[in-house]
Each structure stands twice: as C-alpha cells, then as structure tokens.
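> any chance you can model this:
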Amino acid sequence: MANALANETSPYLLQHKDNPVDWRPWGPDALAAARERDVPLLISIGYSACHWCHVMERESFEDPQTAALMNERFVCIKVDREERPDVDAIYMDAVQAMTGHGGWPLNAFATPEQVPFYAGTYFPPQPRHGLPSWRQVLEAISDAWRARRDEILAQNDRIVAHLSAGARLAPSGAMVDPGLLDDAVDSLRMAADPVNGGFGSAPKFPQASVIELLLRRGEQTVALDALRAMARGGIHDQLGGGFSRYTVDAAWVVPHFEKMLYDNALLARAYLHGWQVSGDPLLRQVCEDTLDWALREMRGPEGGFHSALDADSEGVEGKFYVWSLAELRSALGDDELYDVAVAWYGATVAGNFEGLNILVRAGSASAAEPPELPEIRRRLLAARSTRVRPGLDDKRLTSWNALMIAALAEAGAVLERDDYLDAARGTASFLLDSLATSDGRLLRSWKDGRATLPGYLEDHAYALEALLTLYEATFEERWFTAARALADATIAHFADAEHGGFFMTADDHEQLVARRKDLEDTPIPSGNSAAAFGLLRLARLTGSADYEREAERVIALLHPLAAGHAMAFAHLLAAIDFQLGEVHEVAIVGDRAAAKPLERVVRAKLRPHVVLAGGTGEGDRDAEASVVPLLEGRHAVGGKPAAYVCERFACRAPVTDPDALAELLG
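Here you go, the predicted structure:
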C-alpha cells in the first residue's frame, strides 16, 4: 500500500511511495502529527540522482522491520532537496555544525517545532567502517527523546540562533577594496591543481563560477587548463556530450555519473567564454556538444528542461556509460575503427573503473581528432542507445531552467545558432506562461502540467539574469519588460530592508525554524550573488539608481566574507568586478540585418564589462517607442545602423563602422 508520497509530483518522493515507511511530504500535516504524537521528526532529504540515497532506501527504508521502528518512534518526512532548498539548507547547516561534514542522504532528527538535535548522512544497515547501523541510530535517538528531553529542548535557542546567524549578518561599513579582486585571483591561482587542472583534490568538482571569474579577470592559464582537462576526462561524456557532477579522483577520470542540468548550463557558458578568449576549437566544440546534449536528452515537449539523469541504471552505477573491449569491438564491427577507438579513448583490458572503461580523450592534448572519429561516435552511440537508460528526474525547476536559458541565449547569439536562440525563447516562454503567479513572481517546480511550491530567491534572481541575457541576444523587448517586472517583485518580497541583501524565501513564505540567506556560490551561484549581478546589469540598461542601490547593499553585506574566500564567493566577486569596472553601455540602432556587423564586434570577444541594447529591425521607430531607456533618443546615422558607446548614459559620438566600434570597446 502506498504512503502519503503517492500524491506528490517529485520523482524523488515518488521513488519512496511504496516503502513500508509511513513517509509524509514536508508540510503542516506532518508537523501537526509530530506535535499530537509528541514524537520527534525524522527528516530524510535527498534527490533522485543521488546514488547513496538509493542505497539507503534498498538497505533500510524497504526493510519492513526497520520501517516499523521508524513509524513507531517518529513522524517520518521525505524531502526532495531540489524542490525544497529552504528545508534542505536548514538541516544541512545542522549536520555540518554537528559532524563537520555534509552530503546526501541527509537524515536529521528534530523536535516537533522543527529544531534539529541530531543529524547525519548515510547510515548502513549493520555497523561498519566506524558507523553505527541505522537501527542503532533510531533506537538511540528514541531513547534520548524519552530520557533526556529537557536536555535536548534546552539547546533549542542556541541551535536556532546558529541557523539564523547568516540572516543576522550586518554590513561592516567598510568600502570595497578594489585590491580584493587581485587577491582573489592570486588565491585561486595558488589553489589550482598544476598537474590535473581544476582546483583541489578528490572528489573534484567543476567550479564553473571560479573559472568564469578568472576569465573575466584575464587569468587565462588556470581557467583554460581546467576547461581543457575536464573536456578530456571521464567527467565529460565523450560520446553523448554533457558533464557528470564530479569525479571521485583528482584527474577527472572517474565520475559520479549523475548529470545535473545546472552543471551543464554553467559549464556550457564557461566553455563558450573560454573559446572567446582562446579561439581553441575544442572549447567551442564542448560548448556545443553540451547544449546539443541538453536539447536532445533533457528538454520536454513544452520547452522546459528536466532536472537530472541518474548515476545508476539497472541498479549499477555508471553501467550505461562504461565499456569492455569486447563491447567496443562488437559495437564498431571493424578492426580499423576498433584500433582507432581504443587508442583515442584510452581503453585497456584492465579498464579504469571496476574492470571496465570510462572513455576519455587519451594522448596529447593537442592531438587532432582522427578522421574516423565521427563514425566511431555514431556507432558507439547507436550501441549505447540500446542499453537501459539511467533514471530521469523530469521535474522542471525554475532556477535551473533559467541557467539553461542564459547559456542557450548567449551561445546562440555568439555562435549565430538560431536553434539555440529558439530554444531559449521557448524555455523563457514556458517559465513565464506556466510558472508565473498573478503577482509577478515565479513558482519553483513543474511536472506533468502542475506547477507547485513558491519560488525562492534563486528562481527569481537566475531568471532575472537569464531574461536580460535573452534580451541582449535577441533585442526582443518582451524579455526586458519581464526582467524588469521580476526585479521589482524580487526587491518587494525578498529584500532585507534592515541589513541589506536578500532572504532565500519571500516575506509571505511558510514560516520555518529559521529564515535564511543564501550566501555562498557553491555549487552554483547564490541567490544573493545572482540578484546583485542581475540588478547591476539592469541598472546599466535603465539608468535606475534603485536597482544599483539594492545590488550594492548585497555587496556591502558580503564583500568582507568574499575577500578571504574566493572559491566560495566567485559569482559575487564577478559582480564586484562588474560594479568596479569601466562598464560600457552599447546601444545599436538601425536595420537589424544591416547592423549585424556591429553586433558581431560586440560578441566577438568576451566583454564582461558591456551591456547591450538594440532594436529589432524597425530602425528609428524602435528607438522612439522602446521600453529600454538605453535606446531612448538613439537613431541611425545617415540611414546607416549606428552604435552608441556610453558610460552611465553619457555617450560618445555614434559610430557606423565596425572597426571604429572595436576601437572604442578595446
């Protein structure tokens, strides 16, 4: 008999609907049941592509005796961390404070008032490797609740204060030191892995925001080394495109095979920028392969993108992606192709993952692709397509879709790929049509025609950045209008009028044990960093001091933290770089087709200190009727398209020659 999760839309929650555990979704009914029964909450948090979440389900949550113990002693709540990042953030803070580490599955025990008093991650069914069994944990927590409840409750105020600490952070009053950007680059250069590329040791994550910061600050070597190393490694799906979430080794070879939409959106954009600064065709190829993979495998018919592909298929991690030599030979059916494939992909009898081969780009980084490679890929992909595919998390998350809109829009404009631009338009329309509320805000999640849950700061902040990027790519003013309305709604409902910055949840959100602020840019940009960056860009397109002021309040609050923790605040540092930099506001007016050479000048290089406005092809009528303030009063010159280069709306004489525009932009 199914439990209460059967009525949910989250694929992760639905995976647990047939467990004998009496799981409930997070909500007032579950909280009320804990109060009525006077038992603790057991809050188990994960996501559909989480390998160890599946393991713990098989070992413990499907076991009738273990489930009976859980049901008797606790009110058991299942949370999809991707749908409820607010709940996840609270209990992740708790587990990190209590144990010094975190991860998923996350299992927290809390009072009926939601205050956590014990938390951990994965627990095995029997004691091993120094970990108690899950049943031992259940017994111990239950005994403590009965015998030492006063002691547990006495900690409530201290724990709540800890969980709320970030939201109580106040600005120091110190001015932003421009030197912090150079210091950040120096620290990131020191943190780089000079042997394998990227940052840190195993497990190794892509760090797209760090790479972007380095590129915009002109530190090409470290950034390009990281991009090239990942492109050659097993973290990059050498056949189908796209990236896994991280590798378990330092050399980018053995991935944890789950593929997340957010990683691929961020990395596609980083590879585009890497190509713009280097001209390396490998980086452009990886950008396009990644976006092509997303369009092929992750896009739903309504225009939204699915969230993730599982690491497992047929219950085995990575089975869909790895190869024995016999499988390669069978799929290729040609000795010459087999020999080329084995050499190019570094395949061996021993393999590099449990006796099988994860395909990598072996050999010299500068080696040219063999002419046989397209046919090899075609045949291997055809063979792989017959395998059982990994599980798909097909919910559409607003924030992650916004990241993909931005990647598709910018790549479409720079690479002149109309299919990317059309896809970006389609996804933006999907968000605004299917996930917008009557008061101009966004919902969080969509699946099977149902949009659910109020949107968080990151949903609104990422969408603001995405809509501005789509406007700059297409000059279609509907996206600018939507971005400005979204910015106004974000400020109205998420801003902290007392200390500055933005709360993770809106002012009318469900009341949790703490109202937090999302501060750090790991693994993806924080809502605060994204809001600051988006508002700074919007201010340069509108001339509005109000947008700039709200962005500066974020920076005033967080720059002292960013100064010593560049890895954790890379997107915020990019916003600071934009704030302090010499930003050019470029307005291009006149016939759109005739103005294309001027556009190409702007898009030919990575120009992190440029915002771009333009007409859609109606010449001076665009400028007269435009809702974009930067276009007001700008006209073609002598019947020719013209570019105006401005700083804070003070413009130089317009130019009609692309070379002259290039000289102005540098």
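
> every contact and neighbour count from this point should use C-alpha atoms.
Noted.

> now do the strands in the stretch 401-550 of the chain.
With DSSP state E, counting those that start in this stretch as the criterion, the stretch 401-550 of the chain has strands at 443-447, 450-454.

> please identify the most buried of those.
Per residue and on average, the most neighbours among the strands of the stretch 401-550 of the chain fall to strand 443-447, with a mean of 23 (mean count of other CA atoms under 10 Å).

> which elements pack onto the longest helix belonging to the chain?
If you go by DSSP state H, the chain has its longest helix at helix 545-564. Judged by 3 or more CA pairs under 8 Å, 6 or more residues apart in numbering; DSSP states H and E, helix 545-564 is in contact with helix 179-191, helix 527-542, helix 570-580.

> quick check, Phe117 in contact with Ala110.
Yes: assessed by CA atoms under 8 Å, Phe117 is found in contact with Ala110 at 5.6 Å.

> now do the end-to-end distance for stretch 493-502.
Counting by CA to CA, to the nearest Å, you get 9 Å between the two ends of stretch 493-502.

> mind listing what's buried along it?
By 16 or more other CA atoms under 10 Å, the buried positions in stretch 493-502 come out as 493-496, 499-502.

> also stretch 648-664?
Buried residues in stretch 648-664 (16+ other CA under 10 Å): 649, 654-656, 658, 661.

> please apply the same query to stretch 415-434.
For stretch 415-434, the neighbour count (16+ other CA under 10 Å) marks 415, 420-421, 423-425, 427-432, 434 as buried.

> without its sequence neighbours, what residue ends up closest to the residue most central in space within the chain?
In the chain, the residue lying closest to the centroid (CA atoms, centre = their mean) is Tyr262, at 3.4 Å. Counting by CA to CA, 6 or more residues apart in numbering, Tyr262 lies nearest to Trp400, which is 5.3 Å off, once chain neighbours are set aside.

> quick one: contacts for the one you found?
Under the criterion of CA atoms under 8 Å, 6 or more residues apart in numbering, the neighbours of Trp400 are 261-262, 265, 307, 459.

> could these go into CSV alongside distance to Leu283?
As requested, the contacts of Trp400 are arranged in CSV below (distance: CA to CA, whole Å):
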residue, distance to Leu283
Leu261, 19
Tyr262, 19
Ala265, 14
Ser307, 24
Asp459, 29
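
> sitting in helices, which of those residues do you find?
Among these, DSSP H puts 261-262, 265, 459 in helices.

> of the residues you listed, grab the buried ones for ChimeraX.
ChimeraX command restricting the ones in helices among the contacts of Trp400 to the buried ones, with burial defined by 16+ other CA under 10 Å:
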select :261,262,265,459
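
> mind checking how far Ala108 is from Lys319?
31 Å.

> just Arg389 next, same as before
Separation of Arg389 from Lys319 (CA to CA): 9 Å.

> I'd like the structure of this one too, to check against the first:
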Amino acid sequence: IPHFEKMLYDNALLLDLLALAYTQTGTKLFAERARETVTWLQRDMASEAAFAASEDADSEGVEGKFYVWSLAEIQSLLGPDTDFFAQHYPLPAQGNWEHSIILERVTPQGDAATETRLKACRERLLTRRATRIRPGRDDKILTDWNALTVAALVRASFAFNEPSWLAAAQTLFERLLAALGAADGRIAHAMRDGKISAAGLLEDHATMLRAALALYEATGVIALLDQALRLLAATEAHFSDHAGSFTMASADATDLPGPRLRNITDGPTPSGIGLMAENYARLLHLTGDPTYRAKAEALLAAHGGQPNRLAAAPVLLAAADLLENATCIVLTGGNPALTAAALAAPDPAIVILRIAPGQILHESHPAYGKSSAASAAFLCRGGICTPPVTTPQTLRAQLRQLPQNRNTP
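Here you go, the predicted model:
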C-alpha cells in the first residue's frame, strides 16, 4: 500500500519513466498512467506560476480519509456494476487497510469494452471523491521539482503524441524563469505567495539547465540553448569548487553554516553533480565544442576515487555513459515526421540536434558541414555519422539496431 502523500518530484520522475518504458514496450497501461498523472498535475497541483510541491496524506486529521472507501459507499455509487468492478478491484467487506478499502487493480488490462466499463466506474467514484474535504497542500513553488517536471513533460509529449504537454512544459519553464530568476542569471529555490523564500541551490540550477536543454532538443529554438548557456555560466560562477566539481550551496550563501559540501549521491531526486555531468555531456553532443568534454571529464575525475559512493550515484554513472556512447540524431530540413520519430526514441542516451537555418556547428562535431536545406536525419556516434536517412520508418529501424552494449562501436 503506498503512502498517501503525493510529491511533485515523484510524479515528475514517474512520468519520465513511463515515457521511456512506453517507447520501449508499447504497453498501453503506461500510456494510461502517464495521462492520468498529467491530468492530476494540471487539475490538482497548479499553484501561482508553477506546480505546488505536494499534497498531504491527511484530511480532517485522518490519514488517507480522502482516498479510501467503504464497501457500502461503493455499492451505493456503482449499483449493479459493483460485482463487475470487484473482479478487478477487490472489495473486502472488512477492508484492506485499517478497516477501509484502498482500490487496487489486480487484473491485467482487458479488452476495450472491459476498460471502458471500468473507466466509467472509476469516474463515478472520482466524482464522489471530489465532494470530500481535500488533503492539505504544500503550495510553495520549488524550482528543482518543477524543472524535473518540465523535462518529463517534454519527453512524454513525444512518447504519447501529446503536443499540448510540450506547450505546457515551455510555459512552465518560462514562468519559473520569470518568477524565480535573478538579474545575475541565478535562480531561487523556493517561492510562496509571490515571495522568494530560499536562495537557489546547485540542484535548482542543474535541473533548470537540463530542462532548457530538453526544450532545445525538442524545439530547435536557439534562444533556449542561449538560456541554457546563461544558466551554465551562473552555475559555474557561483557553485564551482575550483577543483572540477560543484558545491551544493553557492559560494556566497549566508543561510547555510559550515563548509560547502559536495554530494554525488542520488536521493529521491537526482544529485546536482550528476545532472551537471549529464548537462556537460549533452552540450558536447549538441555543439561539438570540446570544452564541454574537458569539463565533463574533470567533473567525473573529481569523484572517480570514490568507488564506495558511485553505486549510489547512478545519474553520474549514466552521464559518463552519455559522454562516451551517446547517439546524436542530427536533423536537417525540419521534417516533422522525422523529428517526431527521433524525439520518441526509446533511449535516454540519445541526444537530438535540430540544425537551424544558417546554424554552423563547431568543426569538432561529427555533423560539421551538414546543411539544413534538405530534410534528413543522421545518426552520429563515436565521431562518425551515418548516411542521410529520409523516412521515419528507416530512422526507427536504425534506432532499433543500435547496440544494446553501448561500449561496442
């Protein structure tokens, strides 16, 4: 039985995972859960310029009261559909949690008629639940959790063919910058009732930079790359430890006593250092500028002597893989079908580069000299690009042929 509290970061990471899982498997349940998650975000979590931090577990002083049911209440709402519903969601008279019922699906997805009937039953229950007193909500805006949501919405918009989610991600990103951004390029950590309540941490800047790059990959808008580079400059200026890595708090932070700590361990959310390593790797593949390789390697080297901690730093390890083994899909000519196929690729170690008219890549990029005039896709890996691909079917086929072991050229 899950805890009843709903955290924004959990749902952002869940949405991102559902998108990846769906593109790899095509499992309809993943698509259904993703759409339900976004519906919940937009219906229940909108707050000021962004999404609220969490919903509490309690309402009226009772844990889970908003979410649980009695058998009598379900019978009164579903009537003759109760027995059918109970075949999929067991309804023990004595309850399955503290004498109440938490609805738990125990059957796999059925045919269209079954799923339509179950959905109608759930909607009747949801309508009744909406009349209850809601749990309390922590409505402060947290930059890092919202930035994770931006990146998740971007990936999910293409995985599930939901263009409005990309638009929502763009709007959310712009609102975060407007509400929490500062003149020096930094971004604050928290805001409530229009007032900044905490200075920005490394995680805030790393996640916003990652969100900017996700939007740039999705849209090809150069202004988003420029914004990413401004965030990078602010992060390096204020969080560098001058030894290749970053501290969790800025050098001029006055609200945190003691030394400036470095942390590579992922907790409920990715570590800022791991995300910065990923950001450097993505910038290398998006621009070809070898400066980003040098910075990524320095960051990885700064923590390479900590084998006992690396097992708890999967984001940092994934960034090392991305640096060396990513496939960069270079798109020219703006073909929407090719772009959609690339952005729905089922692999987090793929970077999308949409070459804009007149854009010139660094001479170190394997796609240097590729023209934006003709519509094509090039798969670039290990310093070499494939011949041009001109149909989404061929692109998807080539993506399926990428080596499972990315250490293999």
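
> quick TM-score on the pair, please.
The pair, once superposed, lands on a TM-score of 0.90 when counted by TM-score structural alignment, normalised by the length of structure 2; 395 aligned residues with a CA RMSD of 2.3 Å.

> rewinding a little: most tightly surrounded among the helices and strands packed on helix 545-564 of structure 1?
The stretch of those with the highest mean neighbour count (mean count of other CA under 10 Å) is helix 527-542, at a mean of 26.

> quick check: that one aligns to which part of structure 2?
Mapping helix 527-542 of structure 1 onto structure 2 (TM-score structural alignment) gives residues 272-287.

> repeat for stretch 150-157 of structure 1
Following TM-score structural alignment, stretch 150-157 of structure 1 has no partner segment in structure 2.

> in that stretch, which residues are buried?
For stretch 150-157 of structure 1, burial by neighbour count (16+ other CA under 10 Å) applies to 152, 156.

> return the distance of that stretch from the chain's centre.
Centre-to-centre, stretch 150-157 of structure 1 and its host chain are 37 Å apart (CA atoms, centre = their mean, to the nearest Å).

> in strands, which of the buried residues of stretch 648-664 of structure 1 appear?
Among the buried residues of stretch 648-664 of structure 1, no member is found in strands (DSSP state E).

> inside helices: which ones of the residues you listed?
In this view, the buried residues of stretch 648-664 of structure 1 that belong to helices under DSSP H are 658, 661.

> can you put the buried residues of stretch 648-664 of structure 1 in TSV and add distance to Val79 of structure 1?
Shown next, in TSV, are the buried residues of stretch 648-664 of structure 1 (distance: CA to CA, whole Å):
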residue	distance to Val79 of structure 1
Phe649	48
Pro654	56
Val655	56
Thr656	57
Pro658	54
Leu661	53
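
> identify the farthest-apart pair in the buried residues of stretch 648-664 of structure 1.
Taking CA to CA, the two most distant members of the buried residues of stretch 648-664 of structure 1 are Phe649 and Pro658; they sit 21.0 Å apart.

> returning to that earlier point: of the buried residues of stretch 648-664 of structure 1, closest to Leu337 of structure 1?
Pro658 (46.8 Å).

> the closest one corresponds to which position in structure 2?
Checking TM-score structural alignment: Pro658 of structure 1 goes with Pro392.

> who's in contact with that match?
Contacts of Pro392 of structure 2 were listed using CA under 8 Å, 6+ apart, and they are 337-338, 341.

> which of those are buried, as a ChimeraX select command?
For the buried members of these, the matching ChimeraX selection, counting by 16+ other CA under 10 Å, is:
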select :338,341
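
> just the contacts of Pro392 of structure 2 now: which is nearest Ile1 of structure 2?
Set against Ile1 of structure 2, the nearest of the contacts of Pro392 of structure 2 by CA to CA is Ala341 (37.5 Å).

> distance of that closest one from Thr394 of structure 2?
Using CA to CA, we find Ala341 of structure 2 at a distance of 10 Å from Thr394 of structure 2.

> for Ser371 of structure 2, same thing?
From Ser371 of structure 2 to Thr394 of structure 2 the distance is 20 Å (CA to CA).

> and if you look at Leu331 of structure 2?
To Thr394 of structure 2, Leu331 of structure 2 is 14 Å away according to CA to CA.

> now Gly288 of structure 2, nearest residue through space, not along the chain?
Counting by CA to CA, 6+ apart, the residue nearest Gly288 of structure 2 is His365, at 4.0 Å.

> and what of Thr107 of structure 2?
Distances taken as CA to CA, 6+ apart place His88 nearest to Thr107 of structure 2, at 5.4 Å, with adjacent residues excluded.

> tell me the SS of the counterpart of that neighbour in structure 1?
Residue pairing (TM-score structural alignment): His88 of structure 2 is matched to Trp344 of structure 1. The three-state assignment at Trp344 of structure 1 reads helix, by DSSP: H, G, I helix; E, B strand; the rest coil.

> pretty sure Trp344 of structure 1 sits against Ala367.
No: judged on CA under 8 Å, Trp344 of structure 1 makes no contact with Ala367 at a distance of 9.6 Å.

> the more surrounded of the two?
It is Trp344, of Trp344 of structure 1 and Ala367, that has more neighbours when counted by other CA atoms under 10 Å, with 19 against 10.

> next, count neighbours for the alignment partner in structure 2 of Lys596 of structure 1.
Applying TM-score structural alignment, one finds that Lys596 of structure 1 aligns to Pro336 in structure 2. As a burial measure, Pro336 of structure 2 scores 11 neighbours (other CA under 10 Å).

> how about Met230 of structure 1?
What Met230 of structure 1 shows, counting by other CA under 10 Å, is a neighbour count of 25.

> that one and Ile211 of structure 1, how far apart?
Distance, Met230 of structure 1 to Ile211 of structure 1, by CA to CA: 12 Å.

> just give me the match in structure 2 for the residue nearest to the centre of structure 1.
Matched by TM-score structural alignment, Tyr262 of structure 1 corresponds to Tyr9 in structure 2.

> so how far is Trp145 of structure 2 from its match?
5 Å.

> rewinding a little: tell me which of the helices and strands packed on helix 545-564 of structure 1 lies nearest to Ala613 of structure 1.
Of all those, helix 527-542 sits nearest to Ala613 of structure 1, with 7.5 Å by CA to CA.

> I am finished for the moment; much appreciated.
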